[in-house]
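**Q** A predicted structure for the sequence below; I have some questions about it.
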Amino acid sequence: MLHGCFRRGDSLRRDQLVIPRVSVVIPTYNYARYVPEAIDSVLAQSFEELEIIVVDDGSTDKTAEVLRAFGGQLRVIRQERRGLSAARNTGIRAARGQYLAFLDSDDLWLPEKVSLQVARLDAEPEVGLVYAETLLFDDSTPATLTPHSYWASHPSGKILPWLVRQNVIPSPTPMVRRELFERVGLFDETLSACEDWDMWIRIGRVCEIAYVNRVLAKYRQHRENMSLDSDRLMMNGLRVLEKAFSAPDPSRELHGLRRTVFSRWYADFGLGRFHKGRYAQARRDLIRAVTLDPRLLFYRNTAAVLSICLLGSAAARKLRALKRAMGRHDVSTWASKSAPIGSKSTHSTGVMTARAESGAAEGE
């Protein structure tokens, strides 16, 4: 296996001239407790012609020490803390492979991931990005696994209209042709969340995207996931949507979608904020949603939740308490599975498999 341009058991120097077919970019920030498992999952790949590039985005824990233990099995690039997008971009610039794959340092790959995706890209030149199914697991209950497909559809082909509605691509899974970054640019370093969603939309404009219908990765959910910052996700998601609908659209693939997409974005966040007891913000978001598109009153439980919010925060709290006391399901169930749960980076409505970040690669 060519990790950092080396064969298993060899030093980095011995095979430094060997060009890998796949470059794996792992950005990390203060995840010394997780990154070894992520790296091990790459070292366990059945595909041999790959290099591993770990970009340490200014970690202050024991990340550097942990990475040294891997010796020549990977290339480590250290930089001052600049954020997830910048860390990924550093990895892209250093990569030499024909295909690039990204793995956040708290997630995991299954052994056949790289080989199956390389085969798909080799066989279908019109495809620029390949992604796959992912299982979501929680540190507190690692045996409980939820497929990403529970939250999102996984289309193939020209999927731009799907992508602007929701980030359907699980963050541990994309493999991308290297030359696409020359066409669409690097990750947007001004975004502090949803940066991967923005990238997949840009890629979706210029090529087809393919889905491998197999579980090839695991996405770790824990209390430090940056996807938990719903305000940051909302603001950055709105910026992603503004970029998407402001870009030239000669094929008119997005024609007529703007009002619906923005209104659902506000509605999903409004319902999520209602669930968290943030009634004033929920009322504001839901009013924006139905103002943009009155049909959103019939979307999920928007009408019922908005009616409660219009009564005021005190009344909303009393009604929810009364409902619980009556032994019924909590009103929070109204925020159903399509509500934002957060991409660790990235994202859109539904489970956001992108990670938001506060100027760090990960770990906040």
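**A** That came through, no problem.

**Q** switch to C-alpha atoms for all contacts and neighbour counts from now on
**A** Will do.

**Q** ok, and for stretch 309-329, which residues are buried?
**A** Buried residues in stretch 309-329, defined by neighbour count with 16 or more other Cα atoms under 10 Å: 309-310, 313, 316-317, 320.

**Q** helices along the protein, start to end?
**A** Using DSSP state H, the helices of the chain run over residues 35-43, 63-68, 84-94, 113-123, 160-165, 180-184, 195-206, 230-246, 258-275, 279-292, 302-310, 313-325.

**Q** ok, back up a step: please identify which of the buried residues of stretch 309-329 is nearest to S140.
**A** Closest to S140 out of the buried residues of stretch 309-329 is R320 (28.0 Å), distances taken as Cα to Cα.

**Q** gap between that closest one and T302?
**A** 15 Å (Cα to Cα, to the nearest Å).

**Q** one more: D40?
**A** Counting by Cα to Cα, the gap from D40 to T302 is 45 Å.

**Q** the two: which is more packed in?
**A** Taking other Cα atoms under 10 Å, D40 and T302 do not tie; T302 has more neighbours (23 against 13).

**Q** so the more buried one makes contact with Y266?
**A** No - assessed by Cα atoms under 8 Å, T302 is found out of contact with Y266, at 10.6 Å.

**Q** need the residues touching each of those two.
**A** Taking Cα atoms under 8 Å, 6 or more residues apart in numbering as the criterion, T302 and Y266 both touch L286.

**Q** this is the comparison structure:
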Amino acid sequence: MNKPQIDFSIIVPVFNRKSYLEAAIHSISRQTYESYEVIVIDDGSTDDTAEFVESLGGPISKIRQANSGVSKARNHGAEIARGKYLVFLDSDDVLLPWSLQCYSDVISRFQPLVISARTIEFKDEPPTLEEVVYQKPLVRVYDDYLANAEIYSFVGASCIIIEADVFARSNGFANEMNAGEDYDLLLRVGVERPYAKIEAPATVGYRVHADNVSKKVDRLVEGSSNLLARESEGIYPGGRERAFDRITVIGRVVRPVILASLQRGRLEDAWRLYRKSFWMHVRTMRIRFLVAAAVLILCSFLKEATKFFSKSRAAVE
């Protein structure tokens, strides 16, 4: 017998983050909307996270898997989900009390297949209701995600709300990707109609800490490289007609990674991404960026060359 469908399945992957997970679960328990389930996937934690997950009471489905990465963990949760829509929540983030109610209101009004949420950043303790308040949803609706390409907005996995059938058709998150997998999913469902972007209120608290993927340049380089490769391989839908929209999205991801690589002294990574994305940036008329980045790369190269020759001279002397 099929289990009765509910409105939302909240899928929470976790690896060695007990302290953060407690706040995430607490934020879910404060939801004012009632038609939801919670699925926690422990991705082979080696600390006391697994014990904490097992101790969780209430209607929470718990899965433990061998360490396989966050994408596979999310997909594992989606396989057993009963919700019409999937809500992804990273274990270091939190929902605000009105999040599901807001999503439900947006779905009732616009019937989007894909939704992106607005975040509010915080450190240490989750944001209080004095810092952020609920308001009537302000929503921009587009034909699809790619139609939003020209307008930048941060979209991490915790910002993605997607109809379960659409997620299944897309084969979910790419199991082999643990960086850039959020944008990869959005690009693969980029022509699903319609797409809604919530501009207010904030519904996700994004925790800023030292272990954020956004602070790990090696992971960012890996994610950017994957997006460029998958576009080159023709994996993303829309054909030639939507190529400009796709490369606009990918360019917005790649540009800051090139600059971050230069700042961290990763000249080889910066040069590789620059070369692979060069014609993409030419087509989207990002000429100022190409010139500025080329100057920075050249300066970095000359600086490294000067150091090399100085060390060689010192060794000879």
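**A** Alright, I've got the coordinates. Everything numeric here is computed off the predicted structure, so don't read it as measured data.

**Q** farthest-separated two in the buried residues of stretch 309-329 of the first structure?
**A** L310 and R320 (14.0 Å).

**Q** what sits against V215 of the first structure?
**A** Neighbour list for V215 of the first structure: 110, 132-135 [criterion: Cα under 8 Å, 6+ apart].

**Q** do V24 of the first structure as well
**A** Counting by Cα under 8 Å, 6+ apart, V24 of the first structure touches 50-53, 100-103.

**Q** show me what it aligns to in the second structure.
**A** Matched across to the second structure, V24 of the first structure falls on I10, judged by TM-score structural alignment.

**Q** now do S59 of the first structure
**A** By TM-score structural alignment, S59 of the first structure lines up with S45.

**Q** can you verify my assumption that its match contacts F15?
**A** Yes - applying Cα under 8 Å, one finds S45 of the second structure in contact with F15, separated by 4.9 Å.

**Q** selection in PyMOL covering whichever of the contacts of V24 of the first structure are buried, please.
**A** Selection of buried members from the contacts of V24 of the first structure for PyMOL, criterion 16+ other Cα under 10 Å:
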select buried, resi 50+51+52+53+100+101+102+103
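
**Q** ok, and the contacts of V24 of the first structure in the second structure?
**A** Counting by both residues aligned by TM-score structural alignment, their matches' Cα atoms under 8 Å, the second structure reproduces these contacts from those: 50-53, 100-103.

**Q** who touches G277 of the first structure in this structure?
**A** G277 of the first structure neighbours (Cα under 8 Å, 6+ apart): R317.

**Q** one more pass at 6 Å, please.
**A** If you count contacts by Cα atoms under 6 Å, 6 or more residues apart in numbering, G277 of the first structure has none.

**Q** what does the one 5 residues further on give?
**A** Residues touching A282 of the first structure, when contacts are defined by Cα under 6 Å, 6+ apart, comprise 270, 273-274.

**Q** distance to A282 of the first structure for the contacts of V24 of the first structure - can I get that in TSV?
**A** Shown next, in TSV, are the contacts of V24 of the first structure (distance: Cα to Cα, whole Å):
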residue	distance to A282 of the first structure
L50	47
E51	46
I52	43
I53	42
L100	40
A101	37
F102	34
L103	34
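
**Q** burial count for the counterpart of E48 of the first structure in the second structure?
**A** Counting by TM-score structural alignment, E48 of the first structure corresponds to E34 in the second structure. By the criterion of other Cα under 10 Å, E34 of the second structure has 13 neighbours.

**Q** and what of D104 of the first structure?
**A** Based on other Cα under 10 Å, the number of other residues close to D104 of the first structure is 31.

**Q** how about it, what's its match in the second structure?
**A** Using TM-score structural alignment, D104 of the first structure pairs with D90 in the second structure.

**Q** separation between the match of V24 of the first structure and R74 of the second structure?
**A** I10 of the second structure is 10 Å from R74 of the second structure, by Cα to Cα.

**Q** kindly report the same for Y36 of the second structure.
**A** Y36 of the second structure is 17 Å from R74 of the second structure, by Cα to Cα.

**Q** then I162 of the second structure?
**A** Between I162 of the second structure and R74 of the second structure the computed distance is 13 Å (Cα to Cα).
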